[in-house]
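only the shape, not the letters, is given here:
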């Protein structure tokens, strides 16, 4: 779904990524690489193929949009280095985009490891009228792209049935991205009258009536 923010076109992708059309930038939040391996280590039953699914999803997004730059909005890795770091390093070697990591609360891997594979690690990034952070942040006259919250919405039917979906949660000067990674969960947010909700339903992004 294409939307306009400050006269710029952004495309909301059902993977949870956002593409800034004029700048050829892909924006991705909360991948939480290493989480599946971390959980499996402690006996939590998560399918092994969930690891490859994260990399497949990112690759599909890059192949579709062909961006020149990637901005990860924090929590790229869930915890310390594990076997998935080697997979990430190999995956990154097959892509030539300039890559930024905006540090999140889970990003505890030493910056030197990212530097060795040409990932630029910073606390925030400002580009023209937009700035990028992990935690949702207000800043005068700038529009914020962030993550961290893993936003979700509940859709209710006429009966007792309900459905929880990931969503892009837009406030007047802010867009909170859904978590990109597998097994990351959702935090249900309650929209106000000036909020816009873009729910992810399968392979579609749909705008939800804010009064629902």
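Great, that's in hand. Fair warning: this is a prediction, and the values are worked out from it, not measured in the lab.

hey, let's count contacts and neighbours off CA atoms from now on
OK.

which outside residues touch the longest strand along the chain?
The residue-count maximum for a strand in the chain (DSSP state E) belongs to strand 162-171. Residues from elsewhere that reach strand 162-171, judged by Cα atoms under 8 Å, 6 or more residues apart in numbering: 12, 16, 150-156, 175-179, 186, 194-201.

repeat the analysis, applying 6 Å as the threshold.
Applying Cα atoms under 6 Å, 6 or more residues apart in numbering, the contact partners of strand 162-171 are 151-156, 175-178, 195-200.

stretch 149-156 now?
Residues from elsewhere that reach stretch 149-156 (Cα under 6 Å, 6+ apart): 162, 163, 164, 165, 166, 167, 178, 179, 186, 187, 188.

adding another structure so you can compare the two:
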């Protein structure tokens, strides 16, 4: 866990790829991409069939550990809603019922036609952007004024040593007013940022590190 100050608020960046606001017991995440693994398998690409289950188990653990009373998902709850089966939805409903918390979502670019599915999982749907404590919550990172927390980008940072380098997911603050969340699913890629692009908080194993020099 890593303390993270954004705007006038204090957050905790967590190694499970969630952002926690302790004062309001609110948990933020983005880019869960439910159904992504199955969508790839339907296209003949052999990927593990337990990726969604593992992601949802991590979310349940995060909510239980933080005792969050509200969970915000900032877009791309689903990957390809039209390819989702009733069997998948039934499994996910069981998982989300274990959260025992208020579920809120801002739909992302992958969530086209996903309103009925999101509601079946127990989510209340909010417009983009939505104001929260003077901060814009959104999927897309188009912050033209004020502070914004967003997803969509799946930011990664490249850490360099003398003879080696490592790319890892990260939380990233750009121009002091835009906070990018890492993709919650580990089955994802994204652009590599450098310390010159943003203030990056790398996620390595069970730790979130302070920004590298």
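Cool, the structure landed. These figures come from a predicted structure and were not determined experimentally.

make a ChimeraX selection of the buried ones in the contacts of strand 162-171 of structure 1.
Those of those that count as buried under 16 or more other Cα atoms under 10 Å are selected in ChimeraX with:
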select :151,152,153,154,175,176,177,178,195,196,197,198,199,200
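
nearest residue to the residue nearest to the spatial centre of structure 2 other than its sequence neighbours?
Centroid-nearest residue in structure 2: residue 30, 2.3 Å away (criterion: Cα atoms, centre = their mean). Closest residue to residue 30 of structure 2 apart from its sequence neighbours, by Cα to Cα, 6 or more residues apart in numbering: residue 74 at 4.6 Å.

what's residue 92 of structure 2 aligned with over in structure 1?
Using TM-score structural alignment, the partner of residue 92 of structure 2 in structure 1 is residue 88.

residue 78 of structure 1 versus its match, what's the distance?
Going from residue 88 of structure 1 to residue 78 of structure 1 by Cα to Cα, to the nearest Å gives 13 Å.

next: residue 110 of structure 1.
Residue 110 of structure 1 is 13 Å from residue 78 of structure 1, by Cα to Cα.

those two: who's more crowded?
The neighbour comparison of residue 110 of structure 1 against residue 78 (other Cα atoms under 10 Å) goes to residue 78, with 24 against 11.

which non-adjacent residue is nearest that one?
residue 32 (4.4 Å).

is it correct that the one you found is in contact with residue 76?
Yes - look at residue 32 of structure 1 against residue 76 with Cα atoms under 6 Å: they come within range, at 5.0 Å.

quick check: buried residues in the longest helix along structure 2?
If you go by DSSP state H, structure 2 has its longest helix at helix 51-66. By neighbour count with 16+ other Cα under 10 Å, helix 51-66 of structure 2 contains the buried residues 51, 52, 55, 56, 58, 59, 60, 62, 63.

quick one: that helix to structure 1 mean distance?
Mean deviation of helix 51-66 of structure 2 relative to structure 1 after superposition (mean Cα distance after the TM-score superposition for structure 1): 1.1 Å.

got the contact list for that helix?
Residues contacting helix 51-66 of structure 2 (Cα under 6 Å, 6+ apart): 34, 99.

next structured bit after that helix?
Sequence order places strand 70-74 as the next helix or strand after helix 51-66 of structure 2, per DSSP states H and E.

tell me the helices and strands packed up against that following strand.
If contacts are counted by 3 or more Cα pairs under 6 Å, 6 or more residues apart in numbering; DSSP states H and E, strand 70-74 of structure 2 sits against strand 26-29, strand 102-106.

format these as CSV; extra columns: distance to residue 46 of structure 2 and mean neighbour count.
Below are these laid out as CSV (distance: least, Cα to Cα, whole Å; neighbours: other Cα atoms under 10 Å):
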stretch, distance to residue 46 of structure 2, mean neighbour count
strand 26-29, 27, 24
strand 102-106, 30, 21
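
how much space between the residue mapped onto residue 132 of structure 1 from structure 2 and residue 30 of structure 2?
Residue 132 of structure 1 maps onto residue 137 in structure 2, with residues paired by TM-score structural alignment. Here residue 137 of structure 2 is placed at a distance of 11 Å from residue 30 of structure 2 (Cα to Cα).

just residue 21 of structure 2 next, same as before
From residue 21 of structure 2 across to residue 30 of structure 2, the span is 15 Å (Cα to Cα).
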